[in-house]
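*Asks:* compute the structure for the input listed below.
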Amino acid sequence: MKNYIAAEYIKGKRSFSHFFFMWFPLMVVLICIPFSQFMYFDINFFVPLIYNWWPTLFLPIGLAVLGYQSIQREKETHTQNYYYLLNQNMFWKTKLITLATYSLTANILIALLTIILEFIMYDSSNIIITNVLLASLVLWITTLFIIPLSILLAQLTTPILSIIVNLFGIVTGIFTAVGNHWYISPWGWSLRLITPIIKTNPNGTLLQENDPLNSTSIVYPGLGLALLIFIILYISVPLILSRTRESE
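*Replies:* Now for the predicted structure:
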């Protein structure tokens, strides 16, 4: 698998794959600094804004585009004609592992940038570190399912359809995240589970202490559900795509 991962990394050079995990977090952080200061007139909104915008838009869209580009790149270079020469199950699993690593790197980077800037802009009493790290870990786990789903849709249909489906999912996730049936849309899991951790409502406002959403009781069940869905997709998607190619 080491050679497969190296090949995926080389194919992703000078593409959105590298832009995503390096520059997307930096861009989000730089946007949230002036917004917290000049739109909300309170620099203490910096962290809530980051952990609202990142899971609401930038992270899921970034992952959807990663999946789109990974398949589109294969189609444009016609390398899919040579899949039969490879261990296809390993080939597809490598794609999932590589993109999951990009996502982990991006979430780590945005957490580190957030913590560093907290020390620069916040009073010492307002700095939160553990919650930021936990929120980033939760965001990584709860959005992993987007990667195999996007790969599956892009390969079996057209790459652009994976973007459309994810956009629709993001919209539904925003509306379901605050309700009792938050689990209906997987795209809303990330927003819902970090709410009691980062103390920010899915709509970007600060969470009140007596708010019903301020309960960590759903965090572990939600993480378990997210991991279960990803494991199912991680196992099934490579098998489906391998057999689809063999039947052509």
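*Asks:* contacts, neighbours, all on C-alpha from now
*Replies:* Noted.
*Asks:* pull the residues that contact stretch 9-28.
*Replies:* 50, 53-54, 58, 62, 66, 69-70, 98, 102-103, 105-107, 109-110, 113 (CA atoms under 8 Å, 6 or more residues apart in numbering).
*Asks:* for that stretch, buried residues please.
*Replies:* Gly12, Phe16, Ser17, His18, Phe20, Phe21, Met22, Phe24, Pro25, Leu26, Val28 (16 or more other CA atoms under 10 Å).
*Asks:* then stretch 46-60?
*Replies:* Those would be 46-56, 58-60, for stretch 46-60 by 16+ other CA under 10 Å.
*Asks:* following the longest helix seen in the chain, which helix or strand comes up?
*Replies:* For the chain, the helix with the greatest residue count under DSSP state H is helix 88-121. Next helix or strand after helix 88-121 toward the C-terminus (DSSP states H and E): helix 130-142.
*Asks:* got the angle between that following helix and helix 88-121?
*Replies:* For helix 130-142 against helix 88-121, the angle by axes from the mean of the first three to the mean of the last three CA atoms, to 10 degrees is 160 degrees.
*Asks:* so what does helix 130-142 touch, helix or strand wise?
*Replies:* Other helices and strands packing on helix 130-142, by 3 or more CA pairs under 8 Å, 6 or more residues apart in numbering; DSSP states H and E, are helix 88-121, helix 189-198, helix 219-246.
*Asks:* check those helices for me and report the most buried one.
*Replies:* helix 189-198 (a mean of 26; mean count of other CA atoms under 10 Å).
*Asks:* hmm, who's touching that helix?
*Replies:* 48, 51-52, 55-56, 131-132, 134-135, 138-139, 142-143, 173-174, 177-178, 182-183, 200-202, 207, 213-216, 218-219, 222.
*Asks:* and which of the buried residues of stretch 9-28 is nearest to Phe35?
*Replies:* Val28 (10.7 Å; CA to CA).
*Asks:* could you also give me the structure for this next sequence, so I can compare it with the first?
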Amino acid sequence: MTLVRAFDSERIKYRRTFTHWLVALGPVGLVLSYAMVGLLGESETTWPLFLGVVYNWWPILWVPMGAALLAALAAWYEKRAGAWVLLRARPQPPAVLFGAKLLVLALHTLLSTAILAATVAVVGAVVIGAPIPLDTLLLGAFLPWIAALPILVIQLWVATAGGFGASVVVGVVGFISGALTAESSDLVHFVPWAWPIRVVIPIIGIHANGVPLGSGDPLWDSSIVPVILGLALIVAAALLAAGSLWFSRKEVR
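*Replies:* As a prediction, this is how the structure comes out:
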């Protein structure tokens, strides 16, 4: 019940904030921008092309930068209001407060992912007209969210420790490192920012650079997907435990 109360208290803080706009405008803007390009282009837009472009850019750009911005805003709201000291003065364990913040951040990104999937379905149905490939649409949207859970913990930890700027810097570094290592069999397991990209590649059949996979390309092999998802859950749990311990010992000013 302590976590539930902390979650409710945390959720209320985001009323009338920019966070809700960011959660909604990120996915809607991405989908509509490509839809406009597709409508103005000379070539016919198909579901594989539409999903390939949107679901390629989503885990590469929005997942790392969206997590960075949302975590940065969460820490900034607390610092601006001088609420860190008040939070720690409450009888709730600091680890619970950290967990509640992460839970709200995870739900915000999940909501953003759901908005992405819904917008893709509606816009695609209007622009393309063909039956919606629900399996690809849903897997391509939600598997990267699971794979990105460690990123959320890292970004919340960095934002809490270093502030808004530090969170954005780490997000940019993660964005670059993820794009560069997503297809590396040697490095992909060690770079959490590469995981959302890697799990979606065999689903949409697109390289991280936007080029379609050729027939027989080893990146079509989807056996790595459950491995990465399992790794993401384990790493996220470990980081949450470490982050909660750090937050419990943190001196708040």
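*Asks:* want to throw the buried residues of stretch 46-60 of structure 1 into CSV with distance to Arg192 of structure 1 and secondary structure?
*Replies:* Shown next, in CSV, are the buried residues of stretch 46-60 of structure 1 (distance: CA to CA, whole Å; DSSP: H, G, I helix; E, B strand; the rest coil):
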residue, distance to Arg192 of structure 1, secondary structure
Phe46, 19, helix
Val47, 16, helix
Pro48, 14, helix
Leu49, 15, helix
Ile50, 15, helix
Tyr51, 11, helix
Asn52, 11, helix
Trp53, 13, helix
Trp54, 13, helix
Pro55, 10, helix
Thr56, 11, helix
Phe58, 16, helix
Leu59, 15, helix
Pro60, 14, helix
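*Asks:* for the longest helix of structure 1, packing partners?
*Replies:* Partner elements for helix 88-121 of structure 1 (3+ CA pairs under 8 Å, 6+ apart): helix 2-11, helix 16-38, helix 59-77, helix 130-142, helix 146-156, helix 219-246.
*Asks:* and those helices: which comes nearest Lys93 of structure 1?
*Replies:* Across those, Lys93 of structure 1 has its closest neighbour in helix 219-246 (6.1 Å, CA to CA).
*Asks:* number of nearby residues for Ser215 of structure 2?
*Replies:* For Ser215 of structure 2, the neighbour count with other CA atoms under 10 Å is 9.
*Asks:* could you do Lys2 of structure 1 as well?
*Replies:* 7.
*Asks:* cool, Ile132 of structure 2 as well?
*Replies:* 15.
*Asks:* isn't it right up against Val126?
*Replies:* No. Between Ile132 of structure 2 and Val126 there is no contact under CA atoms under 8 Å: 10.6 Å.
*Asks:* any idea how far Asp8 of structure 2 is from Arg90 of structure 2?
*Replies:* Look at Arg90 of structure 2 and Asp8 of structure 2: by CA to CA, to the nearest Å, they are 15 Å apart.
*Asks:* coming back round to it: now render the helices and strands packed on helix 130-142 of structure 1 as TSV, adding distance to Asp42 of structure 1.
*Replies:* Putting these into TSV (distance: least, CA to CA, whole Å) gives the following:
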stretch	distance to Asp42 of structure 1
helix 88-121	11
helix 189-198	17
helix 219-246	29
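*Asks:* counterpart of Leu102 of structure 2 over in structure 1?
*Replies:* In structure 1, Leu102 of structure 2 lines up with Leu96, judged by TM-score structural alignment.
*Asks:* from the buried residues of stretch 46-60 of structure 1, which is closest to Pro34 of structure 1?
*Replies:* Closest approach to Pro34 of structure 1 among those (CA to CA): Phe46, at 8.8 Å.
*Asks:* need the contact list for that closest one.
*Replies:* Counting by CA under 8 Å, 6+ apart, Phe46 of structure 1 has contacts Cys32, Ile33, Phe35, Ser36.
*Asks:* what does the third one correspond to in structure 2?
*Replies:* Phe35 of structure 1 maps onto Val37 in structure 2, with residues paired by TM-score structural alignment.
*Asks:* now Leu156 of structure 1
*Replies:* Residue pairing (TM-score structural alignment): Leu156 of structure 1 is matched to Ala161 of structure 2.
*Asks:* okay, now its match: neighbour count?
*Replies:* Quick note: Ala161 of structure 2 (other CA under 10 Å) scores 15 neighbours.
*Asks:* Ala89 of structure 2 too?
*Replies:* For Ala89 of structure 2, using other CA under 10 Å, the count is 11.
*Asks:* what about it, distance to Ala75 of structure 2?
*Replies:* Counting by CA to CA, the gap from Ala89 of structure 2 to Ala75 of structure 2 is 17 Å.
*Asks:* got it, and Ile203 of structure 2?
*Replies:* Distance, Ile203 of structure 2 to Ala75 of structure 2, by CA to CA: 35 Å.
*Asks:* and Pro218 of structure 2, by the same measure?
*Replies:* Applying CA to CA, the value for Pro218 of structure 2 to Ala75 of structure 2 is 41 Å.
*Asks:* out of these two, which sits in the busier spot?
*Replies:* Each of Pro218 of structure 2 and Ala75 has its neighbours counted (other CA under 10 Å); Ala75 has more, 24 against 11.
*Asks:* map the more buried one across to structure 1 for me.
*Replies:* Using TM-score structural alignment, Ala75 of structure 2 pairs with Ile71 in structure 1.
*Asks:* same check on Val172 of structure 2?
*Replies:* Under TM-score structural alignment, Val172 of structure 2 pairs with Leu167 in structure 1.
*Asks:* quick check: the alignment partner in structure 1 of Thr17 of structure 2 vs Met22 of structure 1, distance?
*Replies:* In structure 1, the residue matched to Thr17 of structure 2 (TM-score structural alignment) is Ser15. Using CA to CA, we find Ser15 of structure 1 at a distance of 11 Å from Met22 of structure 1.
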